[in-house]
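> Sequence plus predicted model, see below.
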Amino acid sequence: MLIRDATAEDWPAIWPFFHRIVAAGETYPYPLDLDAEQGRAWWLLAPPDRTAVAVDDAGLVVGTAKMNVNRPGNGDHVASASYMVDPDRQARGVGRALCEDSLRWARAQGFAAMEFNAVVETNIYAVKLYESLGFRITGTQPRAFRHPTEGLVGLHCMHVDL
């Protein structure tokens, strides 16, 4: 699997699974009716931020990540990232590869830490992955996310020093 910087030409390959994940409403606090242009504006980031794609051996985009400053100003020493893996290609190491790539990027950019502000507590596979890479839950906002089947659930803040 190749992880590389995303280009505008990758968006048509990202959009179908991006839309499927957002519309499911289980892991991202994005509007469920987000259209392709809105999604593109939120996901394809300009430098110095970064968006990457994971490409399988057949040349298919199977996942994507966006990396950015977590907070401007006095918080700009902490990075953040978000990940999406095509649901038809989960449990194949794509999420781990994207997360490891984003940690390398953050270190190379000189960030002191990486933080995720809103990891849905029912997203147990993501929580387990992040913890395996050194992240720890630093707090949970109870009932901060409206899950379509679980009701109101918490959002974890997860942090790792780089």
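Perfect, thanks for sending it. None of these values were measured; they are calculated from a predicted model.
> Please make it C-alpha for all contacts and neighbour counts, starting now.
Noted.
> Just to be sure, residue 22 is in a strand?
No: Residue 22 sits outside any strand when classified using DSSP: H, G, I helix; E, B strand; the rest coil, being helix.
> ok, it touching residue 32?
Yes: Residue 22 is in contact with residue 32 according to CA atoms under 8 Å; the separation is 5.8 Å.
> Same drill for those two, tell me which one is more crowded.
Between residue 22 and residue 32, residue 22 has the larger neighbour count (other CA atoms under 10 Å), namely 19 against 14.
> got a list of what residue 117 touches?
Counting by CA atoms under 8 Å, 6 or more residues apart in numbering, residue 117 makes contact with 155-158.
> my bad, residue 148
Taking CA under 8 Å, 6+ apart, one finds 24-26 in contact with residue 148.
> Buried only: go through the residues you listed for me.
Burial by neighbour count, judged by 16 or more other CA atoms under 10 Å, picks out 25-26 from the contacts of residue 148.
> Save the contacts of residue 148 as JSON lines, and put in distance to residue 146 too.
Output for the contacts of residue 148, formatted as JSON lines (distance: CA to CA, whole Å):
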{"residue": "24", "distance to residue 146": "12"}
{"residue": "25", "distance to residue 146": "8"}
{"residue": "26", "distance to residue 146": "8"}
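> let's bring in a second model and compare:
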Amino acid sequence: MLIREAAADDWPRIWPFWHRIVAAGDTYTWARDTSEEAARALWTSPPKRVYVAEDETTGTIVGSAFVTPNYGGPADRIANAGFMVDPDHGGRGIGRALAEHILAAAREQGFRGMVFNAVVETNPAVKLWRSLGFTILGTVPDAFDHPRDGRVGLHIMYRAL
């Protein structure tokens, strides 16, 4: 698998799984019916740096992630990131590889830490983030209307870089 910075023409290969994941309504706080145009702006607008995980044998994009400042001004050295792995390619270590790549890229870009503002507490990725050194700073209770689990909390997670 090759992880590289995304090119402008990668979006049409990201959108199908981006849409599928957000439409499921169980891991992201974005509207389930987000349009493609709005989705592209959410995922790729500057100052975000977007990356893709590409299967080198088929050229298929199997995941994507971005890193961006979470805050501005004197707090702009704290990063935020987003991650998506095509559900058809889950369970192959793509999420971990993307996460490790993004953490290294954020460090190289001068970020001192990374914060996730709204991790759905029932998201299986919580286990991955904890294994990579993220801690739960707090949980906003009953903040997310999960399609199967009802109201669940949103974790705020942090890791120093």
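Everything's here; your move. These numbers were taken from a predicted model, which means no experiment stands behind them.
> Would you pull the TM-score for this pair?
Superposed pair, TM-score by TM-score structural alignment, normalised by the length of the second structure: 0.96. Supporting alignment: 160 aligned residues with a CA RMSD of 1.0 Å.
> Redo the contacts of residue 117 of the first structure as a markdown table? Include distance to residue 57 of the first structure, neighbour count and secondary structure.
Supplementary listing: those in a markdown table, determined by distance: CA to CA, whole Å; neighbours: other CA atoms under 10 Å; DSSP: H, G, I helix; E, B strand; the rest coil:
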| residue | distance to residue 57 of the first structure | neighbour count | secondary structure |
| --- | --- | --- | --- |
| 155 | 35 | 23 | strand |
| 156 | 34 | 22 | strand |
| 157 | 34 | 19 | strand |
| 158 | 32 | 22 | strand |
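> from those, which is closest to residue 100 of the first structure?
residue 158 (15.2 Å; CA to CA).
> what's near enough to touch that closest one?
With CA under 8 Å, 6+ apart, residue 158 of the first structure has these contacts: 115-117, 119, 135-139.
> Wait, a strand at residue 101 of the second structure?
No: per three-state DSSP, residue 101 of the second structure lies outside any strand segment and is helix.
> how close does it sit to residue 65 of the second structure?
Distance of residue 101 of the second structure to residue 65 of the second structure, given as CA to CA, to the nearest Å: 9 Å.
> cool, residue 91 of the second structure as well?
Distance of residue 91 of the second structure to residue 65 of the second structure, given as CA to CA: 17 Å.
> More neighbours: the two, which one.
Neighbours were counted for residue 91 of the second structure and for residue 65 using other CA under 10 Å; residue 65 has more, 25 against 10.
> Chain neighbours aside, what residue packs nearest to the more buried one?
residue 83 (4.3 Å; CA to CA, 6 or more residues apart in numbering).
> which residues touch the host helix or strand of that neighbour?
Using DSSP states H and E, residue 83 of the second structure sits in strand 78-85. Defining contact as CA under 8 Å, 6+ apart, one finds that strand 78-85 of the second structure is touched by 17-18, 21, 62-71, 94-95, 98-99, 102, 106, 111-117.
> Would you list the buried entries among the residues you listed?
Burial of these was assessed by neighbour count (16+ other CA under 10 Å); the buried members are 17-18, 21, 62-70, 94-95, 98-99, 102, 106, 111-117.
> how about the strands in the first structure?
2-5, 50-55, 61-69, 78-85, 113-120, 136-147, 151-161 (DSSP state E).
> wait, which of these is closest to residue 128 of the first structure?
Shortest distance between residue 128 of the first structure and the strands of the first structure, using CA to CA, is found for strand 136-147: 9.9 Å.
> How far does that closest one sit from its chain's centre?
How far strand 136-147 of the first structure lies from its chain's middle: 16 Å, per CA atoms, centre = their mean, to the nearest Å.
> which bit of the second structure covers that strand?
Following TM-score structural alignment, the aligned partner range for strand 136-147 of the first structure in the second structure is 135-146.
> List the buried residues of that stretch.
Neighbour-count burial for stretch 135-146 of the second structure, counted by 16+ other CA under 10 Å, picks out 135-136, 139, 144, 146.
> so what's the residue opposite residue 28 of the second structure in the first structure once aligned up against?
Per TM-score structural alignment, the equivalent position to residue 28 of the second structure in the first structure is residue 28. Applying CA under 8 Å, 6+ apart, we find residue 28 of the first structure in contact with 21-22, 120.
> Sweet, I'm off.
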